[in-house]
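>>> Next input, structure requested:
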Amino acid sequence: MKAGVDQRLEMYKMMFTSRRYEEAIQAVYFEEKLPNFNMANGPIPGEMHLSMGQEPCAAGVCIHLTKDDYVSATHRPHHIAIAKGVDLNRMTAEIFGRSSGLSGGRGGHMHLFDTEVNFSCSGIVGQGIAPAVGAALSFKMRNLPHVAIAFIGEGAANQGAFHESMNLAGLWKVPFICVIEDNAYGISVDKKTSTAVPRNDIRAAGYGMPGIYIEGNDPDAVYAAAGEAIGRARAGGGPTLIEIETDRLTGHFTGDPETYRPEGEKEKISGRDALPAYRTRLLEEGEAPEEIISEIERLAEEVVRSAIEFARAAPEPPPEDAMTTVFA
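The predicted structure follows:
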């Protein structure tokens, strides 16, 4: 399956919007935290996990989805949320802890929920796999043409929840896709130190489903593989496991000194950044003139700027709401 011009430009829009969004969030995050870094300070307290570099994983998969398809994401969720169509104003307000946020400011950036587009994420490693399989089972039992996608990191593929969920997905032949974003590190532990197999796609055979490995962090390759897998799932062909080789251009969390990376690795992965590489490819292949791509970028920057302004202006949650929606 080859992406057309419209699909490729839409993927670029998703990727560019996510990059500019995270750059803006990162700038706000550091407010009042420097020179002596203290993650409790500033308008966005706590940890912040950015997905810069991993944008092709989300864009190439989510472009095939509708708002009725279900997606669960990881603690590094922004690129996936944006690609799935989560309301950017309310998502940003949630990250700021404001009452206009998706969950009234209660969840923060690792716990984003948007029922309008069936998106969720969790700060617990591997937590989203089982709910996604459950959503897929629900679609199958109700004869609905929807699919469920679980995005996880390669480290989560060593969790018990992964193996249990994949086994049931394969057994029940549900319309489910597990997308593993292989950025080579589980926090600070490299993949070869933590994982018994060189690639997780080979594990798919143990669950009775196809396994696909995509090299090079290539949006077009992700589009093709995901389109085939999602089409098969919608047609009743069952689940697929896809592992995508990608790059985490930033640390595990914002402020991570990344001392665990070998010398020169950071420069190497920065030099193969998928976002400018895809822009160059679109121009060189004549998919769109410079002015069209520049307009996509301008509009994306405007949307991001508006979302940050919306969040800054949103009200703080009233103290009396602290115990609402909490069940004892």
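
>>> Please make it C-alpha for all contacts and neighbour counts, starting now.
Will do.

>>> how about the strands in the stretch 201-328 of the chain?
Applying DSSP state E, counting those that start in this stretch to the stretch 201-328 of the chain gives strands spanning 211-214, 240-245.

>>> so what does the shortest one touch, helix or strand wise?
For strand 211-214, the packing partners by 3 or more C-alpha pairs under 8 Å, 6 or more residues apart in numbering; DSSP states H and E come out as helix 219-234, strand 240-245.

>>> who touches the helix or strand containing residue 16?
Using DSSP states H and E, the element containing residue 16 is helix 5-29. Contact with helix 5-29 is made by 42-45, 48, 50-52, 55-56, 59-60, 63, 78-79, 82-83, 219-220, 254, 275, 278-279, 287-288, 293, 296-297, 300-301, 304-305, 308, as judged by C-alpha atoms under 8 Å, 6 or more residues apart in numbering.

>>> Second input sequence below; structure requested for side-by-side comparison:
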Amino acid sequence: MLPTRDQKLWMYETMLVSRFFEETIEQIYLEGKKPVFNMAKGPIPGEMHLSNGQEPCAVGVCAHLTPSDIVTSTHRPHHVAIAKGVDLKKMAAEIFGKKTGLSGGRGGHMHIFDPDVNFSCSGIIAQGMGPAVGAALSRKLQGKEGVAVSYIGEGAANQGAFHEALNLAALWKLPVIFVVEDNAWGISVSKESSTAVPNNALRAQAYGMPGHLVKGNDPIAVFSAAGEAIRLARSGGGPTLIDIETDRLAGHFMGDAEGYRPKGELDSPRARDAIPALLKRLQAEDGLTDADNAEIVARARRKVDEAIKFARESEYPAPEEALEKVFA
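Here you go, the predicted model:
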């Protein structure tokens, strides 16, 4: 399955929005945190995990989804949230801790929740897998259409929740797709030092489900693998695991010195950045002109600028609102 020209254009623009959004968030996050880095300072306090480089994992899958399909993501969620259609202005406001945010500023960037498009994420490793399986079970028991997609990092594949989720999904033949974003590093621990198998697609066999390995951080290849998996799930064929070899172009979190990376390791990933690579394909295969590209780039930047402006100008919640919408 290959994407149409319109689908490729959507993937390209969505990847640009994600990249521009995160580059802007990075600049703002560092405000007030220099010259001595203090995570508590600035307009965006706390941890910040950027997904620069991993955009193909988001667009290649979400291109096949509708708002009624469910997606659970990780502590590095912005690219997936944007591709799933989460309101960019409200997401920016949530990251800033503002009243106009998706959760009134309570969740921050690791707990983005948008019921309008059935998106959620969590800072707990592998935490979204169980809810995704539950959502898929709910759809099946109620006879409703829709699939669930659970994003995890390669480190999460070594958690107990991973194996429990795959087992139940396969046993009950649920419409769920597990997407492993393999950026080769679980915080500062390499995959080679933590995982017994060369790729996590091999683990799908143990649970009687298809497993696909996608190399090259290529959104077109991700699109093809995801299309097959989602078609199978929608037709009652059960779950699939997709392992995507991708690139984390930033540290595990903002402020990460990355002393654990071998010198020069990031040179190749930066050279094969998926965004300019997709642009070249659109120009060569689909007749995208420089004028067309300039319009797309400008539109993507405008979306981000408007979202950041909305977030900066929004009010903070009153202190007493911290006691609202909580479990007693």
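
>>> circling back to that earlier point, closest to residue 38 of structure 1 out of the helices and strands packed on strand 211-214 of structure 1?
Nearest to residue 38 of structure 1 among those is strand 240-245; the distance by C-alpha to C-alpha comes to 32.6 Å.

>>> thinking again about what came up before, go through the strands of the stretch 201-328 of structure 1 and pick out the most buried.
The highest mean neighbour count among those, using mean count of other C-alpha atoms under 10 Å, belongs to strand 240-245: a mean of 26.

>>> which residues does residue 177 of structure 1 contact?
Neighbours of residue 177 of structure 1 in contact, by C-alpha under 8 Å, 6+ apart: 147, 148, 149, 150, 229, 230, 233, 239, 240, 241, 242.

>>> Most neighbours out of those, which is it?
Counting neighbours by other C-alpha atoms under 10 Å, residue 239 leads the contacts of residue 177 of structure 1 with 33 neighbours.

>>> Distance check, the closest residue to residue 158 of structure 2 other than its chain neighbours against residue 159 of structure 2.
Counting by C-alpha to C-alpha, 6 or more residues apart in numbering, the nearest residue to residue 158 of structure 2 once its immediate chain neighbours are dropped is residue 195, at 7.2 Å. Residue 195 of structure 2 is 11 Å from residue 159 of structure 2, where distance means C-alpha to C-alpha, to the nearest Å.

>>> go on, residue 6 of structure 2?
On the measure of C-alpha to C-alpha, residue 6 of structure 2 and residue 159 of structure 2 end up 38 Å apart.

>>> The two: which has the busier surroundings?
Legend: neighbour count by other C-alpha under 10 Å for residue 6 of structure 2 and residue 159, higher for residue 159 (13 against 10).

>>> Now do the contacts for residue 319 of structure 1.
Applying C-alpha under 8 Å, 6+ apart, we find residue 319 of structure 1 in contact with no residue.

>>> distance between the host helix or strand of residue 72 of structure 2 and the chain's centre?
Using DSSP H and E, the element containing residue 72 of structure 2 is strand 70-73. Relative to its parent chain, strand 70-73 of structure 2 has a centroid offset of 9 Å by C-alpha atoms, centre = their mean, to the nearest Å.

>>> What lies in contact with that strand?
80, 84, 117-122, 128-129, 131-132, 135, 146-152.

>>> now, which of those lie within helices?
Using DSSP state H, 80, 84, 129, 131, 132, 135 are the members of the contacts of strand 70-73 of structure 2 that sit in helices.
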